[in-house]
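Q: Provided below are the primary sequence and the corresponding predicted coordinates.
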Amino acid sequence: MATHTIGIIMNGVTGRMGTNQHLIRSILAIRNQGGVTLSNGDVIMPDPILVGRNENKIQALAEAHNISRWSTDLDQCLNDPYNLIYFDSQTTVRRAQDLKKAIAAGKHVYCEKPTATSLEESLHLARLANDAGVKNGVVQDKLFLPGLLKLKRLIDSGFFGRILSVRIEFGYWVFEGNWQPAQRPSWNYRKEDGGGIIIDMFPHWRYLLDNLFGTVKAVSCLGITHIPKRVDELGNTYECTADDAAYATFELEGGIIAQVNSSWAVRVNRDDLFTIQVDGTEGSAVAGLRDCKVQHRVNTPKPVWNPDMPNPINFREQWQVIPDNQIFDNAFKVQWEMFLKHVVADEPYTLDLLEGAKGTQLAELGLLSWKERRWVDVPELSIGGVKV
């Protein structure tokens, strides 16, 4: 058995998502468990170097987690042959330029989504990585959440019969920052800084819909900025120039219709911050981040519309909870392990930059649909003659 120590440049991990999900719950968790074991018994051990523009922040983060390697010089890190992988979780407007540097340096690249602010640039990144022969991946974490894995199990078993429709409700109230601090950074609400819920969430909806139900064929989207002014991290009031809610309908292959509401201006009255309901001819399911419940056709109640009397049916009691039946690991960590196995042992991996470009494409077409107030078809993408 051999140990493969892999230097990983982690750029932009001082933010909430980068620190918690990618550093602490993924890379450090992998190190603490003794690495990732391959089928032949070999072990992959990630060795991160934290990179950022703010020396104080990056040094403090490294020291807090006993990480010996950190730097403010990305070019120097890229020039070090010990570092084989470049990871990027910076803000979207900064991501593409540094991914290009990493690809040019021959690094395998793994990054958050969206991969760029435009489809053209997302496709350009995919082409660069393809031409350079470097392995590449894009975070698509929701595919590995317990609730979604249970839903996938139901789909694969044929539980739904013919799937008719999908309804997704996502979001929560993000405080404006005046009388309570906001839970999200202020750049999320400035278009000029890469903000907007369509750019942020439509890439998620693309890979979820494509992988669970069928390819997205068309989109109709209405975006809006419900909260016109917010207060930033320094206490300054600013104009919100990006959408904070989007109401969309997607047409999928096979005639499935998906309705998706995304909002940072909604108060939650559901089981989770994210819920997805799937209705089919044989049964229905509602999944959240961790749980999933079902109702088969034989257990479906028979309500009758009568607004003149209280409804005698307790609809929530008519659903059955799907058991865990397995131990679920952190979704981000699961995908990190997959990518590390892909890099070291060439294990199959499909969630690449071209798949990431599909997410950017849907966001761009959603914005176009909103602007022109019409349905927009979603064409196939390709690089080097290969369509996706």
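A: The structure has been received and is ready for your questions.
Q: For the rest of this, base every contact and every neighbour count on C-alpha atoms.
A: OK.
Q: Spit out the contact partners of the nearest residue in space to residue 127 that is not next to it in sequence.
A: Counting by Cα to Cα, 6 or more residues apart in numbering, the nearest residue to residue 127 once its immediate chain neighbours are dropped is residue 383, at 6.3 Å. The contact partners of residue 383, taken as Cα atoms under 8 Å, 6 or more residues apart in numbering, are 123, 126-127, 354.
Q: Check it against this one:
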Amino acid sequence: MNERRVGIVMNGVTGRMGLRQHLERSIVAIREQGGIAAADGSMIIPEPILVGRNELKLRRIAEQYGLTRWTTDLSEALAEPDVEIYFDSQLTQLREKGVRAAVEAGKAIYCEKPIAEGLDAAVDLARLVRDSGLKNGVVQDKLSLPGLRKLKRLVDGGFFGRILSVRGEFGYWVFEGDWQEAQRPAWNYKQAEGGGIVVDMFCHWRYVLDQIFAPVRSVYCQGAVHIPTRWDEQGTEYAATAEDAAYGVFELEGGIIAQLNSSWTTRVFRDELVEFQVDGTEGSAVAGLRNCHAQHRSATPKPVWNPDLPVTEKFRDQWSVVPDNEVFDNGFKVQWEMFLRHVVDDAPFTWDFVEGAKGVQLAELGLQSWREGRKLEVPALSIEAGS
């Protein structure tokens, strides 16, 4: 069988997300399964070149996964003749420089969100890659989660009738780092280093709301630095300057109200780390990372409010399981396969840099809403110069 080998510069694989989700569970997994089928019947085989700032870490990662190509020199990697794709999962502060270098080298570009630190820079990058004519995409992995794909199936099938509201809870307790090691790097809690949960999560919420339910039309955000003192990876105490929780209310087109809480300072009493409840005139559903349960109007019980008596109903038992009906793969891997086919076969990939810029827009408006204490409209985003 013919093989179509595609060189991919992977910049930022020494980080947690770049290593686990993108390299190990996506690119290495695709290689181990023998690639993916192209339109002409050949097998697309990704050939990663690892790029980062720490030579020792790169060497160890390459050895762990049986890879031979790595470098600390991005220009050297982009100059390799087989390279067709540049992937970026660096710190957000470093992303713009890497993307511009890839555009200059004429490579297709796929990168993590947010695509830039601020909206102006995100729009500039979106305009740059559009004008270059290069294929481009931004990771929007939550859309490929099994639970949300089942939820989207219900939406597309008209299960909810008129959707009234979406309520989402995301988060877990991230240890402060003094008596137990923190699960997230210290930069997440430093404003000067691009930290903060608004920038991290509002980019996700934008595409989840826009593409599963309806476009976002307004935002009200209340952020908080609940834990003002933390300890970094070296055990050094530092002041947390970026918010560790954000409580958002979004109005969507058609009058749908979404309430989404994002927190690294909450202890989990849910079935999954993220859950969405959608209520509509004809039915409701609750979806997490993998599971989804639904309750139709015709099967909705009639609870009676009586605080003087103990609850005898098992409310969770009154919901039906939404079946898988398909085999679900890792969400990051699914989108990597789609982007590889986009590059090789010109297959559709709708999540481009304009969609990435929309996420940055919502995060920026969320932070502004918090500072000013008011609801803000979310205007249509244009990447045209002077607009």
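A: Nice, I can see it. Values in this document were obtained by computation on a predicted structure and should not be read as measured data.
Q: And the TM-score between these chains?
A: TM-score of the superposed chains, computed with TM-score structural alignment, normalised by the length of the second structure, equals 0.98; 386 aligned residues with a Cα RMSD of 1.1 Å.
Q: one step back: how about the contacts of residue 383 of the first structure, which pair is most distant?
A: 127 and 354 (8.2 Å; Cα to Cα).
Q: Which stretches in the stretch 151-300 of the first structure count as strands?
A: Taking DSSP state E, counting those that start in this stretch as the criterion, the stretch 151-300 of the first structure carries its strands at 163-171, 216-224, 229-231, 237-239, 245-252, 257-263, 274-280, 283-287, 292-296.
Q: which bit of the second structure covers the third one?
A: Spelled out, it's strand 229-231 of the first structure. Applying TM-score structural alignment, one finds that strand 229-231 of the first structure aligns to the residue range 229-231 of the second structure.
Q: Average offset of that stretch relative to the first structure?
A: When the first structure is overlaid, stretch 229-231 of the second structure sits 0.5 Å from its aligned residues on average, using mean Cα distance after the TM-score superposition for the first structure.
Q: who's in contact with that stretch?
A: Identification of contacts with stretch 229-231 of the second structure by Cα under 8 Å, 6+ apart yields 176-178, 186, 237-240.
Q: Out of those, which end up buried?
A: Restricting the contacts of stretch 229-231 of the second structure to buried positions leaves 176-177, 186, 240, with burial counted as 16 or more other Cα atoms under 10 Å.
Q: if we can go back for a sec, please identify which of residue 127 and residue 354 of the first structure sits among more neighbours.
A: Residue environment comparison for residue 127 of the first structure versus residue 354 gives the larger neighbour count to residue 354, 27 against 17, counting by other Cα atoms under 10 Å.
Q: Can you classify the residue sitting furthest away from the middle of the first structure as helix, strand or coil?
A: Here the centre of the first structure is the reference, and by Cα atoms, centre = their mean the most remote residue is residue 308, at 44.9 Å. Following DSSP: H, G, I helix; E, B strand; the rest coil, residue 308 of the first structure is assigned to coil.
Q: try the one 3 residues further on
A: Recorded secondary structure, residue 311 of the first structure: coil (three-state DSSP).
Q: I'd like to know how many residues surround it.
A: Counted with other Cα under 10 Å, the burial measure for residue 311 of the first structure works out to 12 neighbours.
Q: How about the contacts made by it?
A: Residues touching residue 311 of the first structure, when contacts are defined by Cα under 8 Å, 6+ apart, are absent altogether.
Q: can you check residue 183 of the second structure too?
A: Under the criterion of Cα under 8 Å, 6+ apart, the neighbours of residue 183 of the second structure are 174-175.
Q: Give me the aligned partner of it over in the first structure.
A: For residue 183 of the second structure, the equivalent position in the first structure is taken to be residue 183, counting by TM-score structural alignment.
Q: Look up how far residue 374 of the first structure lies from its match.
A: Look at residue 183 of the first structure and residue 374 of the first structure: by Cα to Cα, to the nearest Å, they are 33 Å apart.
Q: Please verify my assumption that residue 165 of the first structure contacts residue 284.
A: No. In terms of Cα atoms under 8 Å, residue 165 of the first structure does not count as a neighbour of residue 284; the distance is 9.7 Å.
Q: Mutual contacts of these two, please.
A: Among the neighbours of residue 165 of the first structure, those also in contact with residue 284 (Cα under 8 Å, 6+ apart) are residue 278.
Q: Give me the residues contacting the one helix or strand residue 47 of the second structure maps to.
A: For residue 47 of the second structure, the host element (DSSP states H and E) is strand 43-51. Outside strand 43-51 of the second structure, the residues within contact range by Cα under 8 Å, 6+ apart are 1-13, 27, 30-31, 34-38, 58, 62, 67, 69-74, 77, 340.
Q: how about a cut-off of 7 Å?
A: Residues outside strand 43-51 of the second structure that contact it (Cα atoms under 7 Å, 6 or more residues apart in numbering) are 2-13, 27, 31, 35-38, 58, 69-72, 74, 77.
Q: Can you name the element that comes right after that strand?
A: Moving toward the C-terminus from strand 43-51 of the second structure, the first helix or strand encountered (DSSP H and E) is helix 55-64.
Q: ok, now which ones touch the spatially closest residue to residue 146 of the first structure that is not a sequence neighbour?
A: For residue 146 of the first structure, ignoring the flanking residues on the chain, the nearest one in space by Cα to Cα, 6+ apart is residue 290 at 4.6 Å. The neighbours of residue 290 of the first structure, taking Cα under 7 Å, 6+ apart as the test, are 145-147.
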